[in-house]
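**Q** Mind looking at a prediction? Sequence and model below.
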Amino acid sequence: MNDKILATLEFNKIKGQLTPYLASAAGQREVQSLTPATDLTTINHWLAETEDGADVLRLEGGIPLPSLADVTPQLKRLKVQASLNGTELAQIGQVLRASMAVQNFFDQLAEKKVQLRTITNSVGRLVTIPNITKRLLVAIDPDGRVTDEASSKLHGLRQLITQTEGEIRQALERYTRGKAAKHLSEPIITIRDDRYVIPVIAKYRNQFGGIVHDQSASGQTLYIEPASAMELNNRLRSAQIEERQEVRRVLAELSKLITPYRQEIGDNEKILGHLDFINAKAKLAAATKASLPIVNDQGEVYLRQARHPLIDPQQVVANDIILGKDYQAIVITGPNTGGKTITLKTLGTIQLMAQAGLFITANENSKVAVFDNIFADIGDEQSLEQNLSTFSGHMENVKQILESMTTKSLVLLDELGAGTDPKEGAALAMAILDQIGTIGAEVVVTTHYPELKVYGYDREQTINASMEFDQETLKPTYRLLLGIPGQSNGIAIARRLGLDRAVIQMAESLVEDDSQELNAMIGDLVEQRKEVREKNEALTKTLADSEAKNAELTQKLDRFNEQRDKLYEDARKKANHEVSQAKRKADQIIHHLRQLEMQQGRSVKEHELIDAQGALNALHQNPRLKHNSVLQRAKAKHDLHVGDAVLVKSYGQQGELMSKRGHHKWEVQLGILKLEIDEADLEKISKKQLQKQKDKAPKRMRVRTVQTRKTGARLDLRGHRYEQAQSELSDFIDHALLNNLPSVTIIHGKGTGALRKMTQEYLRSNRRVKSFSYASPSNGGDGATIVYFE
């Protein structure tokens, strides 16, 4: 791609959008060097990497990468056998640790059967050096400090230093806390020249002896190392020197240890930077709601609801842009401020993004082409230094474009032919478009010239387009209208602004009738297009609603089929049981008949007895019952409506349906309790049965039920969110009442008091709660509440 198009379309700003999502210096370098490719295979590979990154982001929150510094200078120093300092070694250790962590992360993805396209090839090239990595991480802190565990000698020296410093402080505290403290300017212990000293008032110097290491600016305070601390300071100084020498030895040893792996470490840094770059592309795509484009090398572009990526998403207007299949040239006409230039930039910028391996700001299944170059003449090209007029500057650009473009190029021309006589400008614009068409490049051009409207209508593979204006307000809507030329609204705008009527009439008389008729025709086309678009949007919304309702009905049908099959099975079992009982009774009757025949000589033919028994046996039900009364009664039990009396099977209690909650749940009144119950747990009963239960129940009914779940006497709400805790408390109290528990304990903790306040407000509102109080101090105090039921 030529540098001019990258600057014109602000590709650096697109790359800048990736920066906040990068964690490594290598990733930053890769973004800085990013330019669009012109090879289909390369582009598809880059997009596949971005798609992998998007999948990892969706499934795992992204690739886990820490902040990684640039280790290239360190590796160059290792090449000349130099020793690295602690910070440099820590940065290399971070690269090695990140390499192991990333490899483990992708191994876990493989265990989860996550299928990726290309990114695993990069991960497979990472080289891990576990022993050296562990040695570095143990010996060097992330901030570059050499740890005590770097060597046993260093550990011992630092222990000696700590011990000696303690002894020195203990020796000097006799001066800061004893009688000698009054001779100090301050009762403190400080350090001068790496030796511990005390600040002595100058006139008492002789009472301390020792060595003077420094004095205050006024000369009134001397920093003296007393004689009693000199030997200890000497020992400390010696240990500190040995410690520094040992630190240098450790750093040299570690540097020598990693020197043979310079190439592997450098390669790992580049691979991690590339993964960081992929991660950033995926995160940018998620943030901008960008989608994966379909790439082709046939020159076809179909951007569905394309949006310029640098315009505020709340303000940008999306447009469909189609080019390359049915036509190779688009001529966008119409007045200024309508959005023509932004449309050109949107097409060009999205093409650059796709060819750079980025997801595009357009709807899914959008198509982009692979162009060998994109050329643009957009904006004011006037140059004072070169003494070029605006027209001359544009023509110089167009000249270079015509000389450089190929059949695989995309050309974007803004206000072609502007800046000169309108008739000459229009003629020149048409000639330029003919030349571009002859070469075979694809072109989108914007212009004011009405002559180009006719050109767009007459030329093959060329289509007119315009930016929509609201016919009532005459303000732009920034929507692209393909197939409709731009309308001249100058006189209409002047009339709306209140220009003198005589002036308006004079202007209209000077405009040719053909032009007025053309404007009227275009206005009518715009209105029809707007009406079609609005109807299409309404139909799209209706279709979406229908699909949602269809999905809901499908779900209900599946549930109905499940319930129906269960009812069939239950009815079949019940019917078979009844038939089995009838069969046994029939066998008894037949046996009795035989006994009668034997005893009394009554004549009952054997075949009649066998036929009767066979007919009774045939009453055994088929699994697919259609008109069985038992099945019909079973189905009737599950035809639920508000006000029906029902049996809650899991509780063994009878209640009344109050309202439907969601698709398959009902609010049921059980005595004074209202519970949300799944309809699969409900069975319709007659209201007489419910009334009998009410008549038998005392005025203050205690619910007796079969326990359906183990309800503990404690509920722990600590660590729960407010809404979750409120729901769990309500559910717990309901089940405690149904299980006839006399009291329960609610553990809400102390904390901010929000859970405690919510708990007590709920208990006050529940009529079945007799009283409540805080637990004893040994059982949680005011962090728990004991609840007693009536």
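**A** That came through fine. What you are looking at is a predicted structure, and each value in this text was computed from that prediction instead of being measured.
**Q** hey, let's count contacts and neighbours off CA atoms from now on
**A** Noted.
**Q** Now stretch 217-226: buried residues?
**A** Going by neighbour count (16 or more other Cα atoms under 10 Å), the buried part of stretch 217-226 is 221-226.
**Q** Actually, stretch 513-532.
**A** 519, 522-523, 526-527, 529-530.
**Q** What about those residues, which are in strands?
**A** Among the buried residues of stretch 513-532, DSSP state E puts none in strands.
**Q** Redo those as CSV? Include distance to residue 746.
**A** Formatted as CSV, those follow (distance: Cα to Cα, whole Å):
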residue, distance to residue 746
519, 78
522, 74
523, 72
526, 68
527, 67
529, 66
530, 63
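**Q** next one: the helix or strand where residue 52 lies to chain centre, how far?
**A** Assigned by DSSP states H and E, residue 52 falls within helix 40-60. What separates the centre of helix 40-60 from the centre of its chain is 16 Å, taken as Cα atoms, centre = their mean, to the nearest Å.
**Q** which residues touch that helix?
**A** The contact list for helix 40-60 (Cα atoms under 8 Å, 6 or more residues apart in numbering) reads 37, 62-63, 116-119, 278-279, 281-283, 285-286, 292, 295-297, 354-359, 370.
**Q** let's bring in a second model and compare:
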Amino acid sequence: MDAKILTTLEFPKIIHRLSQHAATIMGKALVEELRPHSGLEEVKSLLQITDEAYSADRLKGSAPFAGIADISAAMHRARIGGTLNPAELLEIALSSRGGRRVKKHIADIHDEHPLPALHRQAELISEHKSLEDAIFACIDDQAEVLDSASPELAAIRRELRSGEGRIREKLEGMIRSSSVQKMLQDAIITLRNDRYVIPVKQEYRSSFGGIVHDQSGSGATLFIEPEAIVAMNNRLRETKAAEQREIERILQKLTAAAAEFVEELLSNQDILGALDFAFAKARLAHEMKATQPKMNDRGFLKLKRGRHPLIARDQVVPLDVELGNSFTAIIVTGPNTGGKTVSLKTIGLLSLMAMSGLFVPAEEGSQLCVFDALYADIGDEQSIEQSLSTFSSHLTNIIRILGTMTAKSLVLLDELGAGTDPAEGSALAIAILEHMHARGCRIVATTHYSELKAYAYNRKGVINASMEFDVATLSPTYRLLVGVPGRSNAFAIAERLGLERAIIEHARGEVSAEDLRVENMIASLEENRISAESERQTAETLRKQIEQQRLKYDADRERFEEQKEKLLNKAREEARETVAKAKREAEQIIADLRKLALEEGASVKEHKLIEAKRKLEEASPQQQQAKRSRTGAAKKPEKIEPGDEVMVYSLNQKGLVVELHGSDATVQLGIMKMKVALADLELIKANTPLPKQPKQAATVQRTRDDSVRMELDLRGESLEEAIMEVDRFLDESFLSGFGQVYIIHGKGTGVLRTGIQQYLRKHSHVKSYRNGNYGEGGIGVTVAELN
């Protein structure tokens, strides 16, 4: 990409802002090298890394790059056998530890929120914990070699401290002496040339023995090492030399240990720089409130509320523009200071940012194209050095663009044809645009010439646009209006500023009728656009309100369904437990009744026992019933023969088929026979021999028995006897298919009525009951509705 284009579109300012977010020298270096790319897959890969870093930064904050330094120079010196100083070794250890922390940080996020590209990079970071421990064991945070670095160094430093203590003790004894104090300038101990000295007045030099190491600027004070401590200072110097030799040995040992991992540590540095670069792009995206654009290579771009990133958010006017679909060129007309140049730069700069792997300040869903090159002719190109006028300079630049552009290029032209005669300039502008349009490139051009409005209107693939201008306030709104050509608004502005009406009318007369019609047409279009925009905003507001209501309704419905399901499950469970308990008790009662029936000659009817058991089965939760019936439906036989063992669905009982009657069959159920529809049967086992018929066997048909009455008269009966009669009467009425029966108990004291109605309330055959109406016997009769 041409460096001049990057400067024209202010891309270096984006680089500067991005550099401020890089935490390491390596990351800053990569930022400075950032340039747009022209390969679609490469750009998508860069944006994916930025997106992953953006997510990681949002979820867990920025990666811990603190302490990571540029160690390349130190590692190269270690490679060739040089000895590193403590500060360099400390940077190596801190960088190695920082690399481990970054690797763990990304791995932890990846476990919860996949970051495939970043995780692949971070996994390549090699870990050198043993090297870090060795360096930290010898060098402290201030890059000083610790006493504990070696036993020898610890001993030498103990000796140093002891020697220094003896010298100070000797000197302090001297300066406290009254005979010496009068010869001293100050009663202090100081150092000169790493030797302990005391300040002696010049006039006492001849009477004070020792070695002079320095004197004050005025010459009045001499810094003398007394003879009494010369030997002690010499010993101290020898000990310090031994200290330096031991420190040098320790540093050489640590340098050799680091040199073993030169390649790995340099590779780590490159990876950490790339990761820092990715997180810098993420932090810039957060700062700009930017989003990831969709990328293509078919020349299509669509910005939704795109903002120029170098204009303050509270001042910038968002830009909505689409190019490369139904039209490939946009001609923006209108007066100066309307924002045309800013719109051009916004389109160009956001395209460069996206092609560099950066998010762009626009709404979600914006699309940008990977162009092979961007060309721009923007601003005043006048060159005094080259004796070029503004027009000549613009034309020279355009000629260069025409020679290098392709069908996959984006061309931005500001004030096309300006700087020369309007007639010739407009004709030349149309010719240049026509040539570029024929080449198939994408074009956004601004101009003052009204002739280009007609060109854009008549040329397929070219569309007019303008910058909105508020005549009421005589100020631009900086909004780009695609599809509406610009107006000069000169007459309206002049009138509002107070120019005499006669002059304005004279000026109108100088304008051709055709130009006036064009201006009136544009005014009408603008009025219609403003009206449509207002209606669109109203519709959008209503749509958002409806969407919010729909979301609230969906949430409430989902919450209701969850609560309903919980309550149903709880009720089913309680019902299942209740029914199971009642079933166990009833099974025991039925077993006792069967035993009693056999002993007493079938005085208790078997069909009542079967019906009672069926009712117990039906009392189970519906979910289980549905499952059983579905299973049964899947196993219905093709043909049932006499002697087959079958399951009767409605009774949930096993039986043997005695004989067939068309679509019905007579089935032996215990001691009784029953006629049942074939559709109500399931084959269990075929051709089972029929057992010998018991003497007490009875045949029951599921038809209404004429001998069964629909009313029961209990007048004169005791309550206990009446209850037994009611139970028998209800069983017979149920099997006969009656829907409603009448129980006559009389009025009397009401004891019989109350007892019977309490019994009916709990009876399984009874759906509801009531007192008799007028004409049915009133309160002397109870009417029962059967299931």
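**A** Happy to help now that I have it. All of these numbers come straight from a predicted model, not from anything done at the bench.
**Q** can you tell me which of the buried residues of stretch 217-226 of structure 1 lies nearest to residue 645 of structure 1?
**A** Nearest to residue 645 of structure 1 among the buried residues of stretch 217-226 of structure 1, counting by Cα to Cα, is residue 223 at 95.9 Å.
**Q** helix, strand or coil for the closest one?
**A** Assigned with DSSP: H, G, I helix; E, B strand; the rest coil, residue 223 of structure 1 falls in the strand class.
**Q** And for the one 5 residues further on?
**A** At residue 228 of structure 1 the chain is in helix, as set by three-state DSSP.
**Q** Which ones among the contacts of helix 40-60 of structure 1 map onto helices?
**A** 119, 278-279, 281-283, 285-286, 354-355 (DSSP state H).
**Q** Look at residue 533 of structure 1 and say how many residues are nearby.
**A** Using other Cα atoms under 10 Å, residue 533 of structure 1 has 12 other residues around it.
**Q** which SS class is it?
**A** Going by three-state DSSP: residue 533 of structure 1 is helix.
**Q** likewise residue 314 of structure 2?
**A** coil.
**Q** how far away is it from residue 515 of structure 2?
**A** 38 Å (Cα to Cα, to the nearest Å).
**Q** Quick one: residues contacting residue 8 of structure 1.
**A** Residues in contact with residue 8 of structure 1 (Cα under 8 Å, 6+ apart) are 376, 378.
**Q** And the helix or strand where residue 399 of structure 2 lies, what does it pack against?
**A** Taking DSSP H and E as the definition, residue 399 of structure 2 sits inside helix 390-404. Applying 3 or more Cα pairs under 8 Å, 6 or more residues apart in numbering; DSSP states H and E, we find helix 390-404 of structure 2 packed against strand 373-377.
**Q** The strand it packs on: average distance to aligned residues in structure 1?
**A** Mean deviation of strand 373-377 of structure 2 relative to structure 1 after superposition (mean Cα distance after the TM-score superposition for structure 1): 0.7 Å.
**Q** for that strand, the distance to its chain's centre please.
**A** Relative to the centre of its chain, strand 373-377 of structure 2 is centred 35 Å away, using Cα atoms, centre = their mean.
**Q** in that strand, what's buried?
**A** Neighbour-count burial for strand 373-377 of structure 2 flags 373-377 (criterion: 16+ other Cα under 10 Å).
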